[in-house]
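Q: Structural data only, the sequence is not supplied:
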């Protein structure tokens, strides 16, 4: 199993550092990298949008190793309003680790995520929360129906990725790349992020049996600079690999023998069929098979099949060691109704 981006010890330490009293109703988590010109406007619009909700709130902004003065701007925001928590990472770790650090620091009953460039409109937070409460949902994702990004470099790759993710994971969302999402705290705190899985959190959390919905949101044009976390076609190969990894983890993480064993049986079985065919030619047809490439292919397929099955057995041992050493359950409970029935 891949290593999580944050250990349990570091997560607990971060929560202690950011725990200043009672938990707010809503936590907004924002990863940020080199967005200094946007910070004052981001804080102004966020505060106005959150104050209109009539709930207690906090904003956790994770400075992902910015080098343009973003942290100084964030320091000023925090000094003006202590409801803004700033987590500064030592270097640029990437968007998924930045989100993970923000989730570890978040204390709200509902955790909302969004980007720092204001392409996600802070006023749409109310719309996402309303959809969550109306449907009793665990996760609500924003759906940017009128995107302002380039068609070829961003929108077409995004549409393809959304369809592939729906097919592989079974989580039907029109816009998995929209960072404006809302999560129940128990869902997000029990979801470990790996690699670049931040865009697939609803799919990762689907293992727990969550309910997922989406709501149309606005997509504003970026006012300052360009995207700092990858661009369109440049990140497409990484997204495809992440999707394949996610599909494997969701479906076969606890039973790798079903993958490798199936491939092994298919390979070895095909090799045995070829071998049987050559045997018939030798014994019945009295033909020379020693120089036939099919003989080498049959032997190779049997050897590869045995190796695949052996990999499946080793995978089963690794999975059992992983779950048993951490006392990690292979199930998730939504609720329990217990207690003796009243006497009749």
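A: Thanks, I have the structure now. All of these numbers come straight from a predicted model, not from anything done at the bench. Residues are numbered from 1 along each chain as shown.
Q: use CA for all of it now, contacts and neighbours both
A: Fine.
Q: Report back the residue of the chain that's furthest from centre.
A: residue 286 (59.7 Å; CA atoms, centre = their mean).
Q: where do the helices sit along the stretch 101-250 of the chain?
A: Secondary structure of the stretch 101-250 of the chain (DSSP state H, counting those that start in this stretch): helices at 125-135, 156-169, 185-189, 201-205, 232-252.
Q: Of the ones you listed, which stretch is the most buried?
A: helix 201-205 (a mean of 23; mean count of other CA atoms under 10 Å).
Q: packing partners for that one?
A: Packing partners of helix 201-205 (3 or more CA pairs under 8 Å, 6 or more residues apart in numbering; DSSP states H and E): none among the helices and strands.
Q: another one to put next to it:
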């Protein structure tokens, strides 16, 4: 199979028929073998009924329905697990991503040899203050922290080699950082394509102000996990050892200073009366805790295996 299109959706009943017809038209014009995987992320409207109706019209449409809303990352994870195409393309269900971009994205993966191609909505039809400016700041920060030179990290329109999506684990809110996850999984040939950003035709955006808080936290999380999940001792152990050594040196200095005064016959103040004694003691305790945290992290080394155990109510292939 040439292409799998993964479409996460939440309350998008109006746009789905048009999107499915558009994708089908593009695929048939280019003679692609394909499948469309629609993941209903706990929609409260008639989205799943629309998906089931579309399946009757086009058997190449497949569906997964969540019992409740888990988020875009969960939808992508389950979609990635199920698809079989050589090239996997993700796009949002709101018609702001154009299926006409699919042939070129496919060519960039198959002919140019990219592992991942991310869309770049160079001209956006979004409010400047609430979306455009925060998006530019966010993307600049991610570029600086990860070294991945993409202008639009969070664009929903992306293309992947099949091996890429089978090698990464998307959870929480990590859909924003799939290029980062891919890079740390060893897929470093990451490209970018300017894509058309269309105005929303139906419904309203599903992302609120909370993304401004979750985004930076998720970036720190994915950066830390990518670098240290296999070797937590390298972070916690080294940091703990440094803090412990600083505290030990400070405590040693106070002790030596007290001995020198006693040797000179000067009684002086008690060591425990100095605030530096408690700072040194606290540093040694914290340093030891960090070190033990790193040691325990080495033993655990991985998070729970049930992290992506989502309650899927129904599957329809």
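A: Received, thanks. The structure presented is a predicted model; accordingly, all values stated were derived computationally and were not measured.
Q: quick revisit: am I right that the residue farthest from the centre of the first structure sits in a strand?
A: No. Assignment of residue 286 of the first structure by DSSP: H, G, I helix; E, B strand; the rest coil gives coil, placing it outside any strand.
Q: With distance to residue 264 of the first structure as extra columns, can I get the helices of the stretch 101-250 of the first structure in TSV?
A: What follows is those, written out as TSV (distance: least, CA to CA, whole Å):
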stretch	distance to residue 264 of the first structure
helix 125-135	45
helix 156-169	22
helix 185-189	37
helix 201-205	28
helix 232-252	16
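Q: how close does residue 203 of the second structure sit to residue 81 of the second structure?
A: 29 Å (CA to CA, to the nearest Å).
Q: And residue 119 of the second structure, by the same measure?
A: To residue 81 of the second structure, residue 119 of the second structure is 22 Å away according to CA to CA.
Q: got it, and residue 94 of the second structure?
A: According to CA to CA, residue 94 of the second structure and residue 81 of the second structure sit 23 Å apart.
Q: which one of these two has more residues nearby?
A: A direct count of neighbours by other CA atoms under 10 Å for residue 94 of the second structure and residue 81 places residue 94 higher, at 27 against 11.
Q: and the more buried one, what pairs with it in the first structure?
A: The pairwise alignment with the first structure assigns residue 94 of the second structure to residue 117, based on TM-score structural alignment.
Q: ok, back up a step: list the contacts for the residue farthest from the centre of the first structure?
A: Contacts here follow CA atoms under 8 Å, 6 or more residues apart in numbering; on that basis residue 286 of the first structure touches nothing.
Q: repeat for residue 64 of the second structure
A: With CA under 8 Å, 6+ apart, residue 64 of the second structure has these contacts: 37-40, 79, 312, 314-316.
Q: in the first structure, what residues pair with the helix or strand hosting it?
A: In the assignment (DSSP states H and E), residue 64 of the second structure maps to strand 61-66. Under TM-score structural alignment, the match for strand 61-66 of the second structure in the first structure covers residues 84-89.
Q: for stretch 149-167 of the second structure, same thing?
A: Going by TM-score structural alignment: stretch 149-167 of the second structure matches residues 172-190.
Q: Which members of the contacts of residue 64 of the second structure are positioned in helices?
A: Those of the contacts of residue 64 of the second structure mapping onto helices are residue 79, per DSSP state H.
Q: of the contacts of residue 64 of the second structure, which stay in contact in the first structure?
A: Cross-checking the contacts of residue 64 of the second structure against the first structure gives 37-40, 79 as conserved contacts, using both residues aligned by TM-score structural alignment, their matches' CA atoms under 8 Å.
Q: quick one: which of those has the most company?
A: Ranked by neighbours (other CA under 10 Å), those are led by residue 39, which has 29 neighbours.
Q: dump the residue contacts of that one.
A: For residue 39 of the second structure, the contact set (CA under 8 Å, 6+ apart) comprises 6-9, 63-66, 75-76, 78-79.
Q: so which strand or helix has the alignment partner in the second structure of residue 262 of the first structure?
A: In the second structure, residue 262 of the first structure lines up with residue 238, judged by TM-score structural alignment. Residue 238 of the second structure is part of helix 238-263, with elements assigned from DSSP H and E.
Q: in that helix, what's buried?
A: 238-245, 247-248, 250-251, 254, 258 (16 or more other CA atoms under 10 Å).
Q: just the strands in the first structure please.
A: Secondary structure of the first structure by DSSP state E: the strands cover 26-32, 57-63, 84-88, 110-113, 139-144, 181-184, 212-217.
Q: Same list (those strands) but as JSON lines, adding distance to residue 250 of the first structure.
A: Output for the strands of the first structure, formatted as JSON lines (distance: least, CA to CA, whole Å):
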{"stretch": "strand 26-32", "distance to residue 250 of the first structure": "25"}
{"stretch": "strand 57-63", "distance to residue 250 of the first structure": "28"}
{"stretch": "strand 84-88", "distance to residue 250 of the first structure": "31"}
{"stretch": "strand 110-113", "distance to residue 250 of the first structure": "23"}
{"stretch": "strand 139-144", "distance to residue 250 of the first structure": "18"}
{"stretch": "strand 181-184", "distance to residue 250 of the first structure": "19"}
{"stretch": "strand 212-217", "distance to residue 250 of the first structure": "16"}
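Q: right, and these - which one's nearest residue 121 of the first structure?
A: strand 212-217 (7.8 Å; CA to CA).
Q: For that closest one, which helices and strands make contact with it?
A: Strand 212-217 of the first structure packs on helix 125-135, strand 139-144, going by 3+ CA pairs under 8 Å, 6+ apart.
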